[in-house]
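Novice: Here's a sequence, model it:
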Amino acid sequence: MLSLGACNPSPRIEDPTSPDHSFVFGHIDLEELPTEIDYVILRGWEGGEVTEFIRLRLDGGTFYAEYVPRGTYFVSQLGSSHGFMRTTMGTYALPPEASPIWVVVDRPGIYYMGSWRYHPGEANVFSPSEFSLEPVSRPAPGELLQALLPHAEGTAWETRLRSALATPPPPALRANPTSGGPAARSHGAP
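Specialist: This is a model prediction of the structure:
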C-alpha cells in the first residue's frame, strides 16, 4: 500500500515532483468539532477496493496536497497527530460508503473538492465519533486559493494557483460509487 505525504507537518507547498501530479484542495468547517485535528486522509479507490492513502495538510479547515497522482479518491479520515495518549476520540473515520467527498483525478490539474461543514451525530460509548459532512457554499474556491498562495510562494504551484484564481475551478466531485448513485466524471482545471 502506497502512502504519500506520510509526514507533512509544514503548510509549505512544494514544487511538483512529477508532471502527472495534481493539486487537490477543499475546506471543512471544523467549528463544531469537539477535538482539534491537523490532517485529512484521502484514500484511493480502485476496482471496489481501498488502495493507497494520502495525508493532506490542514490549515484552518482548508485541506490540500500538491502530489496527488491520477486515480479515484475519497476523504476517509480527519485526525490529529498531537498528544501522547491520543485516543480514537481524536480520529474521525469515514468508510467509503459514508464519505460524501469523492474526486476523480483523471489528468494533471487543480481539483476543488468542495466546502463542507462538520456536523456531530449522536455520540455514545459505542460510536463516539459519529458525524456527517454537509456541503456548504462558503468559502468559495477562489477564497481558498487566495489563502493558499502564501504557502506556494516561489514554486511552480504558485503560478498555477494564480492562474486558477482567474477562473476558480468548480467542485470536482463525483457521486459515491459505493452508494449505487450515478457517478459523474469531473475534470480539474489544467
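Novice: contacts, neighbours, all on C-alpha from now
Specialist: Will do.
Novice: what about stretch 120-135, start to end distance?
Specialist: End-to-end span of stretch 120-135 (Cα to Cα, to the nearest Å): 14 Å.
Novice: in it, what's buried?
Specialist: By neighbour count with 16 or more other Cα atoms under 10 Å, stretch 120-135 contains the buried residues 129, 131-133, 135.
Novice: And the helices in the chain, which stretches?
Specialist: Listed in chain order, the helices of the chain (DSSP state H) span 141-152, 156-166.
Novice: Now mean neighbour count too, for those, in a markdown table please.
Specialist: As requested, these are exported to a markdown table (neighbours: other Cα atoms under 10 Å):
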| stretch | mean neighbour count |
| --- | --- |
| helix 141-152 | 18 |
| helix 156-166 | 16 |
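Novice: Save those as JSON lines, and put in distance to E66 too.
Specialist: Listed next are those as JSON lines, based on distance: least, Cα to Cα, whole Å:
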{"stretch": "helix 141-152", "distance to E66": "10"}
{"stretch": "helix 156-166", "distance to E66": "8"}
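Novice: this one next, for a side-by-side:
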Amino acid sequence: MVERVRRLFLLASAACLVACGSGSIGPERDINDPGNSLVFAYVDMSEAPTKIDGASLKPQGEPGYWHMNVAKDGQLLSQPYLPPGSYQMASLEGSGFFAGNNVYSFPTYGRNQTAVRIQKPGIYFMGAYRYAKVKTGMFEAGKFAIERVNSPSEVELLQRLQKEDWVKGTQWEARLRNRIAELGRK
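Specialist: From the prediction side, this is the model:
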C-alpha cells in the first residue's frame, strides 16, 4: 500500500512539473545569443503610490508575456532576451506598505506609445515616461496615464544599464558601450 501511494505521489509530482514547468514563462534563451535584442524604458514613478517591482511586455500576435528586469531604483526597465517581433508595455506592478499591491495595466488592444518593432538584433529604447494620476470620481477605480518625458536621455539610461549586475560578463557590456559611442557621434 505504501509503495502504491509513493508511486501515485511521484506520478502526480511529475505531472505538475510538466504542466507548470519553465516553459510557461516563455522560451529559454541564452543571454549571449547574438540574435537577442535589448529593449529598455524608464518610468518616473515619483507621483505613484508605489515604485515598480515588476513589469511585462506583450508581444503582438503571440500568446504570453516577457518579464522585464527592474533596476534597484524601481524605474529603469530592461529585457535583454527578445527575438524579432513587435512588443509594447503590458503592465507595471508595485507594492507598498500603505498602498498595498498595485497593477498598472496598459490597454491590451491597439498600440500604445511604448510600442517597439524589432526587425534585427540591437538595442531599442522604448522611451522615458512619467506616471501621472488621472482624477476620477469618488466611487471610481483609480486611473493613471503615462506621459513621455525628455529626461533622462537614452545615453544616460544606457550608462545606468552598464552598471546593472546582469550585464557583467555578457555580450551586453560591449554592445552597450558601442551604442553609447554611436549616440555620441550623432
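Novice: Just give me the closest of the buried residues of stretch 120-135 of structure 1 to L56 of structure 1.
Specialist: Among the buried residues of stretch 120-135 of structure 1, L133 lies closest to L56 of structure 1 (Cα to Cα), at 17.0 Å.
Novice: how much space between the aligned partner of that closest one in structure 2 and A48 of structure 2?
Specialist: Using TM-score structural alignment, the partner of L133 of structure 1 in structure 2 is I146. Going from I146 of structure 2 to A48 of structure 2 by Cα to Cα gives 11 Å.
Novice: Identify the contacts common to these two.
Specialist: Here I146 of structure 2 and A48 share the contacting residues 131-132, scored by Cα atoms under 8 Å, 6 or more residues apart in numbering.
Novice: Any figure for the gap between the most centrally placed residue in structure 2 and F9 of structure 2?
Specialist: When structure 2 is reduced to its mean C-alpha position, the closest residue under Cα atoms, centre = their mean turns out to be M68, at 2.3 Å. To F9 of structure 2, M68 of structure 2 is 35 Å away according to Cα to Cα.
Novice: Could you measure from S56 of structure 2 over to N69 of structure 2?
Specialist: Taking Cα to Cα, one finds S56 of structure 2 at 9 Å from N69 of structure 2.
Novice: More neighbours: these two, which one.
Specialist: Ranked by neighbour count (other Cα atoms under 10 Å), S56 of structure 2 and N69 place S56 first, with 22 against 19.
Novice: Which residue ranges of structure 2 form strands?
Specialist: Using DSSP state E, the strands of structure 2 run over 37-44, 54-59, 66-67, 69-70, 76-82, 85-96, 100-105, 116-118, 123-134, 143-149.
Novice: Identify whichever of those lies nearest to G184 of structure 2.
Specialist: G184 of structure 2 lies closest, by Cα to Cα, to one member of those: strand 123-134, at 15.1 Å.
Novice: and that closest one, which stretch of structure 1?
Specialist: Strand 123-134 of structure 2 covers residues 110-121 of structure 1 once aligned (TM-score structural alignment).
Novice: Could you list the residues in contact with the longest helix anywhere in structure 2?
Specialist: In terms of residue count, the longest helix belonging to structure 2 (DSSP H) is helix 2-19. Contacting residues not belonging to helix 2-19 of structure 2 are not present [Cα under 8 Å, 6+ apart].
Novice: now do stretch 37-46 of structure 1
Specialist: By Cα under 8 Å, 6+ apart, stretch 37-46 of structure 1 touches 50-59, 63, 71-81, 90-91.
Novice: nearest spatial neighbour of P107 of structure 2, skipping sequence neighbours?
Specialist: A90 (7.3 Å; Cα to Cα, 6 or more residues apart in numbering).
Novice: how about V18 of structure 2, what's its match in structure 1?
Specialist: Under the alignment (TM-score structural alignment), V18 of structure 2 maps onto nothing in structure 1.
Novice: which parts of the match of strand 123-134 of structure 2 are buried?
Specialist: Residues of stretch 110-121 of structure 1 classed as buried: 110-118 (neighbour count, 16+ other Cα under 10 Å).
Novice: now do stretch 43-60 of structure 1
Specialist: Going by neighbour count (16+ other Cα under 10 Å), the buried part of stretch 43-60 of structure 1 is 43-45, 50, 53-59.
Novice: need the contact list for whichever residue in structure 2 pairs up with A166 of structure 1.
Specialist: Using TM-score structural alignment, the partner of A166 of structure 1 in structure 2 is A181. Applying Cα under 8 Å, 6+ apart to A181 of structure 2 gives no contacts.
Novice: What's the separation between E182 of structure 2 and L158 of structure 2?
Specialist: To L158 of structure 2, E182 of structure 2 is 12 Å away according to Cα to Cα.
Novice: just the buried residues of stretch 110-121 of structure 1 now: which is nearest A152 of structure 1?
Specialist: Nearest to A152 of structure 1 among those, with distances taken as Cα to Cα, is I110, at 13.5 Å.
Novice: who are the neighbours in contact with K143 of structure 2?
Specialist: By Cα under 8 Å, 6+ apart, the residues touching K143 of structure 2 are 133-136.
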